[in-house]
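S.K.: Sequence first, then the predicted structure, then my questions.
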Amino acid sequence: MKRILSLLLVLSIVAAFVGCGSKGSTNNPSDTSEPHNGSQPQTASIPLTIWTDFTPRSEEGFRASLDAFVAENPQYIPEFEIFPGADRAQKLALAKQAKALPTLMFAASFTMMDYAHQGMLLPITNEIEPILSDYPQHIMDASSISGEYYMFPVYQSPFLLFYNADIFREAGLEEYISESQDVPAEWDFDDYVNIILPTLKEKLAGTEKYPMALFTGNDQADTNNHSWLRIYGGTVFKDGRVVAGEDENTIKALDTLSDWVKEGYTNSDAATKLGTEALVDFQNQLVAVCWGNQINFENLQNSVKNGSLDDFDFRVALVPKKDSQTMAMYYYGGFLMNTDEKQIEGGRQYLSWLAQQKDGVYKDLSLMCMPCSLSILEDVREERPIYQEYLRLSEYVYDFTGGVPGYVETRSLFFPALQSKLSGAQSSAEALAEYTEKANKIIDTYTSNSAAIK
């Protein structure tokens, strides 16, 4: 009997120890009680995932920002991925299907705003309003729908023309060369048509070089062609609709582009030429005037500095327009994806935190090109004077997307219309009328199904 009682006593003591041990070693990630061994409290583990198709040199800045943010907010587990812009649409589509969207996506606004209409983005108006005064209005207009802001602005890239100043000098066109690389040229439209292009054609005759690059091979860098279609004051978009086929000045502009091809002012294969091919021609000093944006321009400057590109005098110019000038802008920023509540809250906290880092990681990311922040632009006034020139010229900025729902999808119709005219298959009026009709159907579908339009 005593042996039985002793055994029961031992078992009860063991059970007590086991019970205490189970209670003190819980695997519940939300348990923040102090462990007996004196180690740090356990904290919740919430993913904070950032994806971006920014330039590869942004990776260091993003990783530094995540490390600093998580040091202050240890409940989040940082995850980061960078990939080419060409992969963006497929990656987001697959992530949506798998219910594995990132917390934040950093990309160009024109590539992302359609996702707001699809319900994949959430507005960040509350995070933007405290810092709204630090950004030009044209940036905020391009990232808003029905009064809600969807993009946290980081940097911008003016879209304009590159020109080879060495070729201009050889052609006797010195007066059309700006005073330095930091000052964009502003050519008079009539001078461009009647003096610059004919002179370049004459000077370059009999060589492999040509005056101006024109391309409609695919839907990349379509901004350049939107700018050219505005040379007589016309437009592709107006009041949320495509109006290119109804605007006589837009039709006239496409006729002019076709005439330039026939006159030998451009490459003869404009209907099939790719924008990337045109830019390579410019790098190889085969074309005098080419499309480009500020990111491309700074990349060219860096290539010359590191010796990977032969040095030559290249500069920027606005697209000449009858009695005016034209300049488009690419805006790059962060977008809050529609994920679960904890990730959404983490994304909002990160953006609010990032906005306070204007002397740190936010400034570093902003300087991937021209900062969106006016205060950061002022800080770099002396070291990057060309940005102040772009601010001075901001009156010429237009929204090449028209702010229309479904813009990215309408791009697939834009280039076939231009190709149809340049190849001789249709007149400008016919090609643009067909594009207008089909594009507006896309816009109507997006509008009727939009999760963002109120």
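M.R.: All right, it came through fine.
S.K.: use CA for all of it now, contacts and neighbours both
M.R.: Noted.
S.K.: Any chance you could list what contacts stretch 8-24?
M.R.: For stretch 8-24, contacts defined as CA atoms under 8 Å, 6 or more residues apart in numbering pick out P35.
S.K.: what distance separates it from the centre of its chain?
M.R.: How far stretch 8-24 lies from its chain's middle: 62 Å, per CA atoms, centre = their mean, to the nearest Å.
S.K.: now do stretch 161-171
M.R.: Centre-to-centre, stretch 161-171 and its host chain are 28 Å apart (CA atoms, centre = their mean).
S.K.: Span of it from start to end?
M.R.: 18 Å (CA to CA, to the nearest Å).
S.K.: who's in contact with that stretch?
M.R.: Residues outside stretch 161-171 that contact it (CA under 8 Å, 6+ apart): 174, 176-177, 199-200, 203, 282, 285, 287-293, 297, 312-319.
S.K.: out of the residues you listed, which are buried?
M.R.: Among the contacts of stretch 161-171, the ones that count as buried by 16 or more other CA atoms under 10 Å are 176-177, 199-200, 203, 282, 285, 287-293, 297, 314-319.
S.K.: Now do the buried residues in stretch 322-339.
M.R.: Buried residues in stretch 322-339 (16+ other CA under 10 Å): 324-339.
S.K.: For the stretch 251-400 of the chain, just list every one of the strands.
M.R.: 287-293, 314-317, 319-321, 324-337, 370-371, 397-398 (DSSP state E, counting those that start in this stretch).
S.K.: what comes up buried for stretch 103-118?
M.R.: Applying 16+ other CA under 10 Å to stretch 103-118 flags 103-117 as buried.
S.K.: what's the most centrally placed residue in the chain in contact with, if anything?
M.R.: The residue lying closest to the centre of the chain (CA atoms, centre = their mean) is A108, at 2.0 Å. Residues near A108 by CA under 8 Å, 6+ apart: 330-333.
S.K.: List the contacts of the closest residue to Y155 other than its chain neighbours.
M.R.: Leaving aside its sequence neighbours, Y155 sits nearest to P371 (CA to CA, 6 or more residues apart in numbering; 4.2 Å). Shown in contact with P371 (CA under 8 Å, 6+ apart): 154-156, 363, 377.
S.K.: putting a second one here so we can go through both:
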Amino acid sequence: MRFKMLKVCLSIMLIASVAALAACSSKNNESKTSPSASGTQPASSSSGAPSEAKKEPIELVFFYPVAAGGSIREVFDALAAQFNEEHGPDITVKNVFSGSYQDTLVKVKTGVMGKDSPDLTLLSSTALFELLDMDAIMPLDDLIAKDGGDAYVNDFYEAFLANGRTEGQLYSIPFQRSTIILYYNKDLFRKAGLDPEKPPTNYAELVEYGKALTKDGTWGLEITATDFIQWMFHAFALQNGKNIMNQDGTEMYLDTPENVEALQFWKDMIYEHKMMPTGATAWGTIPTDFISQKTAMMYHTTGNLGTVRNGATFDFGTAFLPAGKQYGTPVGGANLYIIKGLPQERQDAAWTFIRWLTEPERMAQFSIDTGYVAATKSSYDTETMKKFTAEFPQFLTARDQLEYAASSFSVHNQGEITKVFMSELQAAIVSNADPAESLKKIQKAADEALKQYHN
């Protein structure tokens, strides 16, 4: 009897143990297939041992501006679609058109302050110090060191890298870059008895040609007196032998004899030589004036080369900006920045997108599609670029002019200084104010705004 009772007890214990094991096994299996607190699902290897957790998909928010004509928004949308097809669902990009360069800067700064910023942004290369002043961007050196290193960085033209560097660190990658170039109407040159294959190369020729071309309702030359007026003045300053700021963004040099002379020459083309229109000639309308032959020459960004090529019904050429004491132009356009404070996986994802955008073939095609200068040397070695420039040699003007280019106007407290800079330049150009007085007022404002950055 005892033996029977013992067997019954053992049976009950065995059944209970099996049930407990089954319950435990069920719980363990459930933990492997249920989402974790972070939303990821740990994967299992074929041996049953846990392997590396599968990463959550990342959607990057990317702000980009448009500062030239044409269909640049469509170009960016096509790039995002291609990237998402190649890298999704692990990494995808959500494009956000953010207006002009200034609009984009305001939106990025507002987003950073409100902790609702994009992950990365295409923004004016001159915004470096403003973004550093509010601790908004991260240096890219560690990401570069892990992926490309010096070989990657050295492929970019130095004139484009300069605006992204300070104190030994690189904070942005050149992408949508430009310089100011001279566009000229070869048909109107012929009508004026000028050689269409010999654009003006110096100030004396510029005045001579400009006066000869000003007739029949057409101006000889147009230069903006509104947006980017400070960019244009910087070109004249460089051509006359004097830069307007130091590389660290802590000092400006405006009321110098060389710069007064440069601004006076600009004014003389309007008021003495009468080869340019008076008034506030607008940045956005100048390419339209050139295409409609209301002006025979224009100073404008190479970023509008695609617009002119598609719109002009006449033979046109491009050339270096005419030299004063020397050739010179500031670079322009936008760089790629990663916002500071992102988790490492989002930094890595943003860097993946930047590296993808700046591959030689892709940068070459972006340059062809928009007119902006391809920022890397290797882009010009691609068959795509070689074929295009063989058919359209005007496209190489901006790249070749980089030999004489300098970094664009970029300083601390730039927003505050730019307001006075633009206002006083407009006073000189539009209202015929004294150049020396205008530059003295800008210098005073700059000194005040930058004094906290002096050692």
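M.R.: Cool, got the structure. Nothing here was measured: the structure is a model prediction, and the numbers come from that model.
S.K.: And L143 of structure 2, how far from N154 of structure 2?
M.R.: Where N154 of structure 2 is concerned, L143 of structure 2 sits at a distance of 15 Å (CA to CA).
S.K.: for T397 of structure 2, same thing?
M.R.: 21 Å.
S.K.: how far away is the equivalent of A288 of structure 1 over in structure 2 from I270 of structure 2?
M.R.: Matched to structure 2 by TM-score structural alignment, A288 of structure 1 sits across from A296. A296 of structure 2 sits 15 Å away from I270 of structure 2, going by CA to CA.
S.K.: How about R309 of structure 2?
M.R.: R309 of structure 2 is 28 Å from I270 of structure 2, by CA to CA.
S.K.: of the two, who's got more company?
M.R.: Ranked by neighbour count (other CA atoms under 10 Å), R309 of structure 2 and I270 place I270 first, with 19 against 16.
S.K.: That one and G279 touch, don't they?
M.R.: No - using CA atoms under 8 Å, I270 of structure 2 makes no contact with G279, being 9.5 Å away.
S.K.: What count of nearby residues applies to G61 of structure 1?
M.R.: 18.
S.K.: what helix or strand is it on?
M.R.: Assigned by DSSP states H and E, G61 of structure 1 falls within helix 59-72.
S.K.: Show me what that helix is in contact with.
M.R.: Applying CA under 8 Å, 6+ apart, the contact partners of helix 59-72 of structure 1 are 76-78, 80, 82, 350, 353-354, 361-362, 364-365.
S.K.: what about 6 Å?
M.R.: The contact list for helix 59-72 of structure 1, computed with CA atoms under 6 Å, 6 or more residues apart in numbering, reads 361, 365.
S.K.: helix or strand right after it?
M.R.: Next along from helix 59-72 of structure 1, by DSSP H and E: strand 76-82.
S.K.: List the buried residues in whichever helix or strand comes after that following strand.
M.R.: Next along the chain after strand 76-82 of structure 1, taking DSSP H and E as the criterion, comes helix 88-97. By neighbour count on 16+ other CA under 10 Å, the buried set for helix 88-97 of structure 1 is 88, 92, 96.
S.K.: Please enumerate the helices of the stretch 301-450 of structure 1.
M.R.: For the stretch 301-450 of structure 1, the helices defined by DSSP state H, counting those that start in this stretch cover 341-355, 361-366, 374-379, 385-392, 407-422, 428-449.
S.K.: Just name the most buried of the ones you listed.
M.R.: helix 361-366 (a mean of 22; mean count of other CA atoms under 10 Å).
S.K.: any idea how far the equivalent of V404 of structure 1 over in structure 2 lies from I417 of structure 2?
M.R.: Aligned by TM-score structural alignment, V404 of structure 1 pairs with V411 of structure 2. Distance, V411 of structure 2 to I417 of structure 2, using CA to CA: 9 Å.
S.K.: next one: A312 of structure 2
M.R.: 37 Å.
S.K.: before we move on, what about E74 of structure 2?
M.R.: 34 Å.
S.K.: And Y184 of structure 2, by the same measure?
M.R.: Applying CA to CA to Y184 of structure 2 and I417 of structure 2 gives a distance of 33 Å.
S.K.: Check G324 of structure 2 too.
M.R.: Here G324 of structure 2 is placed at a distance of 26 Å from I417 of structure 2 (CA to CA).
S.K.: what do you get for A349 of structure 2?
M.R.: Distance from A349 of structure 2 to I417 of structure 2, by CA to CA: 35 Å.
S.K.: Now for the aligned residue in structure 2 for L300 of structure 1, how many residues are close by?
M.R.: Under the alignment (TM-score structural alignment), L300 of structure 1 pairs with V308 of structure 2. The tally of other residues near V308 of structure 2 (other CA under 10 Å) stands at 20.
S.K.: Can you name the residues that contact V308 of structure 2?
M.R.: Applying CA under 6 Å, 6+ apart to V308 of structure 2 gives no contacts.
S.K.: and what of T104 of structure 2?
M.R.: By CA under 6 Å, 6+ apart, the contact set of T104 of structure 2 is S98.
S.K.: rerun at 7 Å
M.R.: Residues in contact with T104 of structure 2 (CA atoms under 7 Å, 6 or more residues apart in numbering) are 65, 98, 123.
S.K.: aligned partner of it in structure 1?
M.R.: Under TM-score structural alignment, T104 of structure 2 pairs with R88 in structure 1.
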